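S.K.: Sequence first, then the predicted structure, then my questions.
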Amino acid sequence: MVDVLSGIRIPDSKIAREAAELVRQYENEMLYNHSVRVFVFGAMKGIRQNLKFDSELLYVAALFHDLGLVDHYHTDTKRFEVDGADAAREFLRSRGIPEPKADLVWEAIALHTTPGIPQYMRPEIALTNAGVLVDVVGIGYDEYTPEQREAVIAAYPRGDFKKEFIKIQACSALRKPQTTYGTVNVDYIEDCDPTFHRPNACTRIRNTPWPS
């Protein structure tokens, strides 16, 4: 593992090492590399913006943010983001991390796909979201120099990321489509199943038992 990337040091505390070991046990290389890139890109943005953030908590949030996509942490009724958030909070609690810090990581993971809100919250939440956005959909791509991007990709390769990431997200969404209502996750179902009709808020309002 590369210790430093473009000035960003990969956390090497006992908790950081245990978090990485746990995640690598369940995630494939594509998801694990993506998770570390999310941390590095998020930390780079935090430093560029002179934000004060807890690097270890950001690292744990980044590592666990997609853990809800894997079978071991899958639930039938929760959004995959919440599955990952629950796993991270339990991991931190079991190691004596104070509740406010564990809750902060939970929020960072639970909100990482929510548009328009995380960037106004605490740095660890905002930077987890920012790392996800640049690595998955390219938002903020030009804020990083070619040298920075190349260094991160060399250390944690993307491989066939676009194809593999859409596939794993779609598999998760198709297993529990009811959890995708009102989220970007419904897009994965529509992309794979052209017959799918996304739930409509107006229809739901009209179909309530209220008389008017």
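M.R.: Arrived safely.

S.K.: Please count neighbours and contacts with C-alpha atoms only from this point.
M.R.: Noted.

S.K.: ranges for the helices of the protein?
M.R.: If DSSP state H is used as the criterion, the helices of the chain fall at 14-26, 29-48, 55-64, 80-93, 99-110, 123-136, 146-155, 161-175, 186-192, 201-206.

S.K.: ok, and for the fifth one, which residues are buried?
M.R.: What that stands for is helix 99-110. By neighbour count, with 16 or more other Cα atoms under 10 Å as the criterion, the buried positions of helix 99-110 are 102-110.

S.K.: Chain neighbours aside, what residue packs nearest to K45?
M.R.: L127 (7.2 Å; Cα to Cα, 6 or more residues apart in numbering).

S.K.: hey, which of the helices of the chain is tucked in deepest?
M.R.: Neighbour counts averaged per stretch over these are highest for helix 55-64, at a mean of 27; criterion: mean count of other Cα atoms under 10 Å.

S.K.: Distance to V4 added to the helices of the chain, as a markdown table?
M.R.: Compiled in a markdown table, those are given as follows (distance: least, Cα to Cα, whole Å):
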| stretch | distance to V4 |
| --- | --- |
| helix 14-26 | 15 |
| helix 29-48 | 9 |
| helix 55-64 | 13 |
| helix 80-93 | 24 |
| helix 99-110 | 23 |
| helix 123-136 | 17 |
| helix 146-155 | 10 |
| helix 161-175 | 23 |
| helix 186-192 | 34 |
| helix 201-206 | 47 |
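
S.K.: Please compare the first structure with the one that follows:
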Amino acid sequence: MGLIKKVTLSTVGLGSAALGYLGLATTIVSPLPADDPLWQSKSFAKYNRHRNPSTQDICVKRIPLAKIRPELLEKEGDLALEFCRGVWGGWGYRFQRAYLARKYHSPATTHQLWTVEQLAHSAYAPGTVLTDHFEVVERTANEITMRCGDTPRNPNPRESDGLFVLSAAVDRASGEAVLGLKSCFFTSKDKVEGIQGPMPGWMEELHRWYSRIWMETGSWRVTR
């Protein structure tokens, strides 16, 4: 019993330390500012045509440029792409990827990205679909916007819909790379009254910690 107690306490301690590190290494901003570019984007106008209330946030991590792989700073867009590859091909997405593969990988979805190798090397061009849950719908040099919430095989308005934006930019003034994971979840099928987003509070909190994990493990791909 004493050994079990010690192991349990050690596990709790490690878990608390990990959460503490994630909390210090990343920043969550919610709600998104009124002037956030997402609100004026083509994707938001197209998929949230009713302008329904949303659950929104952005997870941010700042990394000194000295710690970034130097080849990723030579050409605009390389940092964002490699960060995107790190998120989906990284450890943080492994469990969900495996779960979705068991449930949805079929002859109808073989054209999608499923393996770690595919996710870690894709160019993530518009139209790219991964694990029957995310589809690249918009792309700039520093941002990759994906639609989520339901299978991409359903192009129609949905009960569960949303946008997920992965970004990476260089802040020369501070000497840092700024990585971002922006989420915006909403219902697009019908008009929704009120101001409450679709996620209950407890689910929103879990989502934010999950975003922190994706951010941390995805950032490993771009650092030395």
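M.R.: Structure received. In this text the structure is predicted, and so the values were computed from the model without any measurement.

S.K.: tm score of chain vs chain?
M.R.: Comparing the chains after superposition, counting by TM-score structural alignment, normalised by the length of structure 1, produces a TM-score of 0.26; 107 aligned residues with a Cα RMSD of 6.6 Å.

S.K.: Pretty sure the residue nearest to K45 of structure 1 sits against M44.
M.R.: No: counting by Cα atoms under 8 Å, L127 of structure 1 sits too far from M44 to count as a contact (9.0 Å).

S.K.: with the buried residues of helix 99-110 of structure 1 in mind, which one is nearest to R206 of structure 1?
M.R.: A110 (29.4 Å; Cα to Cα).

S.K.: Assess the claim that the closest one and E81 are in contact.
M.R.: Yes: under the contact definition of Cα under 8 Å, A110 of structure 1 touches E81, with a separation of 4.8 Å.

S.K.: buried sites along stretch 15-24 of structure 2?
M.R.: For stretch 15-24 of structure 2, the buried set under the neighbour-count rule, 16+ other Cα under 10 Å, comprises L22.

S.K.: which residues touch it?
M.R.: 212-213, 216 (Cα atoms under 8 Å, 6 or more residues apart in numbering).

S.K.: rerun that using 7 Å as the cut-off
M.R.: Counting contacts by Cα atoms under 7 Å, 6 or more residues apart in numbering, the residues outside stretch 15-24 of structure 2 that touch it are R212.

S.K.: what about the longest helix in structure 2?
M.R.: Every helix in structure 2 considered (DSSP H), the longest is helix 2-25.

S.K.: What's the first helix or strand after it?
M.R.: Under the assignment DSSP states H and E, the closest C-terminal helix or strand after helix 2-25 of structure 2 is strand 27-29.

S.K.: and the residue nearest to K45 of structure 1, what does it touch?
M.R.: Remark: with contacts taken as Cα under 7 Å, 6+ apart, L127 of structure 1 is in contact with 42-43, 46.

S.K.: Where do the helices of structure 2 begin and end?
M.R.: If you assign secondary structure with DSSP H, the helices in structure 2 sit at 2-25, 42-47, 78-89, 94-104, 116-121, 201-219.

S.K.: Can you tell me which helices and strands the fifth one packs against?
M.R.: Think helix 116-121 of structure 2. The helices and strands touching helix 116-121 of structure 2, judged by 3 or more Cα pairs under 7 Å, 6 or more residues apart in numbering; DSSP states H and E, are helix 78-89.

S.K.: for the helix it packs on, packing partners?
M.R.: With contacts defined as 3+ Cα pairs under 7 Å, 6+ apart, the packing partners of helix 78-89 of structure 2 are helix 116-121, strand 161-171, helix 201-219.
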